[in-house]
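Colleague: return atomic coordinates for the entry below.
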Amino acid sequence: MHSFFRLLSVLPIGLLHFAGGVMGWVTFALSPTYRRRFVENARQAGYSFGQVNSAVGHAGRMVFETPRIWLGQSLPKCTVINAEVVDRAYALGKGIVFLTPHLGCFELSVHAAAQRWSAKYGDITMLYRPARQAWLAEILETARNRPGAQAVPTTLAGVRQMIKALRKGSAVGLLPDQVPPQGLGVWSPFFGRDAYTMTLAARLALQTGATVIVARCERLSWGRGFKLYFEALEAPLSPELDVAVQEINLAMERTIRQCPEQYLWGYGRYKQPRVDPQMSPSAEGDKA
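Modeller: You can find the predicted model right below:
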């Protein structure tokens, strides 16, 4: 598998998207559980399968383009939209919490932002969950640490590094629609249904005063690259944690509705949280 990842990392992005699109539909056809979850999640958000069926192919494209982003000699072409939103936030000196849902090429969001701003404002720090497979763990230890980006594990030590970065005026990146371990989230509405939602994003912003910016990296057709959009929240987060978490969920909903055909509707957003011994519930108050 390591060799296969290396092979994918040198192929043109257009070819990867073609192969990934095919594989996305093959996976959809072979997995009844995935099909059911995809359709149910899309319906929960008010979409019929016909309205978002192109997301099936985009899920496969996301998988195939990831080695290219992690291991490629250079990043794919990415046009930044609304860069002034980020410039203004950095100028405040309190750091930035970049948030992006499982939409489009979310792996590229941090690296493209780092390429543009890290030389002036420091590395962008992002969380990653260590892989269980030895070959993938070896790749992840270095693959996400491109110049300007620093990946830290989902442990208390990793979270502390994020807090340190924000206090220096740098930025961090999170996927707030990722289901956290038991005890590290709250049940909050997401497209009208309660979903176990991380509190970390809200805690980081509330404790440090960092600006929250929503990012979405849309995949262009025919291998033409990507467009990375930045938007500030419509209003500052509420000081009440539960309310702030709900406000972030609403911001994710608005972002997804801007490009629903590239959201990972097959992701288990409404699943029960797992137990993670490295992130004990008792430490929740310490980490942010």
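
Colleague: every contact and neighbour count from this point should use C-alpha atoms.
Modeller: Noted.

Colleague: so which strand or helix has the residue lying closest to Gly21 once chain neighbours are set aside?
Modeller: Distances taken as C-alpha to C-alpha, 6 or more residues apart in numbering place Gly57 nearest to Gly21, at 4.0 Å, with adjacent residues excluded. Element membership of Gly57 [criterion: DSSP states H and E] is helix 54-71.

Colleague: to compare with the earlier structure, here is another sequence to fold:
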Amino acid sequence: MRHAWLPAAVARLARLPLPALHVLGWLGGWAAWLASASYRRRWRAHTRLAGLRGWGRWASVGAAGQQVAELPRLWFGPPVRVGWEGAAHIEAALAQRRGVLFLTPHLGCFEVTPRAYAERFGVPHAAPITVLYRPSRHAALEALLRRARQRPGMAAAPTTLAGVRQLMQALRRGEAVGLLPDQVPPQGQGVWAPFFGCPAYTMTLAARLAQQPGVQVLLAWGQRLSWGRGYVVHVQPWAQVMGEPLAPDPAQAAAQINRAMEALIRRCPQQYLWGYARYKAPRAPSPTA
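Modeller: I've put the predicted structure just below:
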């Protein structure tokens, strides 16, 4: 019962205007940065690795708080304004009735991307999107996450063997799949590959899905507009960003995917989650993984 208060609190926050949530999030991001010495050390180390300086570096502190504060509105509140850049790439992929794999880093508002896809493409084109997520250890929060990520045109798959099968089946049906390839996988489910010049344990699942027959890989991220004006979802084909096919070797493919994520992050570094423990050692896999 420790988190019994959570659904009511989220429901209240979901009714707030997006500009208000972003102000609260900005303040909360700085409060978290000031309160945690370990967070500050990690943020400093990661931004230095990427060569991030000046306003963009400091703006990322507040943006990390905005990323959390906007979730209730996106999950359970009124619709937000979303624009598109590169939607034609999705339309072309769906016209071929082939599976589509969206790769998105911890950049901007990564929650808005699958929701915007589900609303514009998932239901009208009968091509839903399945997103991979890591289940919470807290029952109340897990129930909240399941409810937030199950909606028309959108389904959620847990980071288990059954969840991976769910992703594979969706691609074979010609549907869309989305995941965050810069999320640290459990031990035995990744390889060490450079990320901003430093070895990071990187999942091999993204490459395995990308190499399924007929699958088209699109790189996508949701840019958070200033003053609560909404979001813009940016979409580009893999070849347009990387200019090379994905290597069959898992380690080489992981390194390529990391470079692709770096390319996206450098376009808007102030909205990347630099405090995420990207270079941590992988945890032991759960019995169901």
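
Colleague: show where the helix holding Gly57 of the first structure falls in the second structure, residue numbers please.
Modeller: Helix 54-71 of the first structure corresponds to residues 59-76 in the second structure, going by TM-score structural alignment.

Colleague: run the chain-centre distance for the matching stretch.
Modeller: Chain-centre distance of stretch 59-76 of the second structure: 13 Å, with C-alpha atoms, centre = their mean, to the nearest Å.

Colleague: next: stretch 49-62 of the second structure.
Modeller: Stretch 49-62 of the second structure sits 20 Å away from the centroid of its parent chain (C-alpha atoms, centre = their mean).

Colleague: list the buried ones in that stretch?
Modeller: Of the residues in stretch 49-62 of the second structure, 50, 52, 57, 59-62 count as buried by neighbour count, 16 or more other C-alpha atoms under 10 Å.

Colleague: and what of stretch 273-287 of the first structure?
Modeller: Buried residues in stretch 273-287 of the first structure, counted by 16+ other C-alpha under 10 Å: 273, 279, 281, 284, 287.

Colleague: how about the counterpart of Gly122 of the second structure in the first structure: what's its closest non-neighbour residue?
Modeller: Counting by TM-score structural alignment, Gly122 of the second structure lines up with Ser118 in the first structure. Excluding the flanking residues, the one nearest Ser118 of the first structure by C-alpha to C-alpha, 6+ apart is Gly148, at 5.1 Å.

Colleague: run a quick neighbour tally on the counterpart of that neighbour in the second structure.
Modeller: Using TM-score structural alignment, the equivalent of Gly148 of the first structure in the second structure is Gly153. Around Gly153 of the second structure there are 22 other residues, counting by other C-alpha atoms under 10 Å.

Colleague: how about stretch 10-24 of the first structure, which residues of the second structure does it hit?
Modeller: Against the second structure, stretch 10-24 of the first structure falls on residues 15-29 (TM-score structural alignment).

Colleague: packing partners of the helix holding Gly57 of the first structure?
Modeller: helix 2-10, helix 13-30, helix 106-121 (3 or more C-alpha pairs under 8 Å, 6 or more residues apart in numbering; DSSP states H and E).

Colleague: these into a markdown table, with extra columns for mean neighbour count and distance to Asn41 of the first structure?
Modeller: Converted to a markdown table, these look like this (neighbours: other C-alpha atoms under 10 Å; distance: least, C-alpha to C-alpha, whole Å):
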| stretch | mean neighbour count | distance to Asn41 of the first structure |
| --- | --- | --- |
| helix 2-10 | 15 | 30 |
| helix 13-30 | 18 | 14 |
| helix 106-121 | 20 | 19 |
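
Colleague: got CSV for those, with distance to Gly185 of the first structure too?
Modeller: Below are these laid out as CSV (distance: least, C-alpha to C-alpha, whole Å):
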stretch, distance to Gly185 of the first structure
helix 2-10, 33
helix 13-30, 30
helix 106-121, 22
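
Colleague: which of these sits closest to Ala134 of the first structure?
Modeller: Closest approach to Ala134 of the first structure among those (C-alpha to C-alpha): helix 2-10, 10.1 Å.

Colleague: so the counterpart of Trp274 of the second structure in the first structure: helix, strand or coil?
Modeller: Matched by TM-score structural alignment, Trp274 of the second structure corresponds to Trp265 in the first structure. The three-state label given to Trp265 of the first structure by DSSP: H, G, I helix; E, B strand; the rest coil is coil.

Colleague: how many neighbouring residues does the residue nearest to Val110 of the first structure when sequence neighbours are not counted have?
Modeller: Spatial nearest neighbour of Val110 of the first structure, excluding adjacent residues (C-alpha to C-alpha, 6+ apart): Gly173 at 6.6 Å. If you count neighbours by other C-alpha under 10 Å, Gly173 of the first structure ends up with 25.

Colleague: which residues does Gly173 of the first structure contact?
Modeller: When contacts are counted by C-alpha atoms under 8 Å, 6 or more residues apart in numbering, Gly173 of the first structure touches 97-100, 110, 124-127.

Colleague: farthest pair within the buried residues of stretch 273-287 of the first structure?
Modeller: Put simply, by C-alpha to C-alpha the two of those set farthest apart are Pro273 and Lys287, 18.8 Å from each other.

Colleague: please enumerate the helices of the second structure.
Modeller: Assigned helices in the second structure, in chain order: 6-14, 18-35, 37-49, 54-69, 71-76, 87-95, 112-117, 139-148, 161-172, 205-210, 238-242, 250-265 (criterion: DSSP state H).

Colleague: so what touches the third one?
Modeller: In this case it means helix 37-49 of the second structure. Against helix 37-49 of the second structure from outside (C-alpha under 8 Å, 6+ apart): 33-34, 53, 57, 196-198, 274-277.

Colleague: noted, bye for now.
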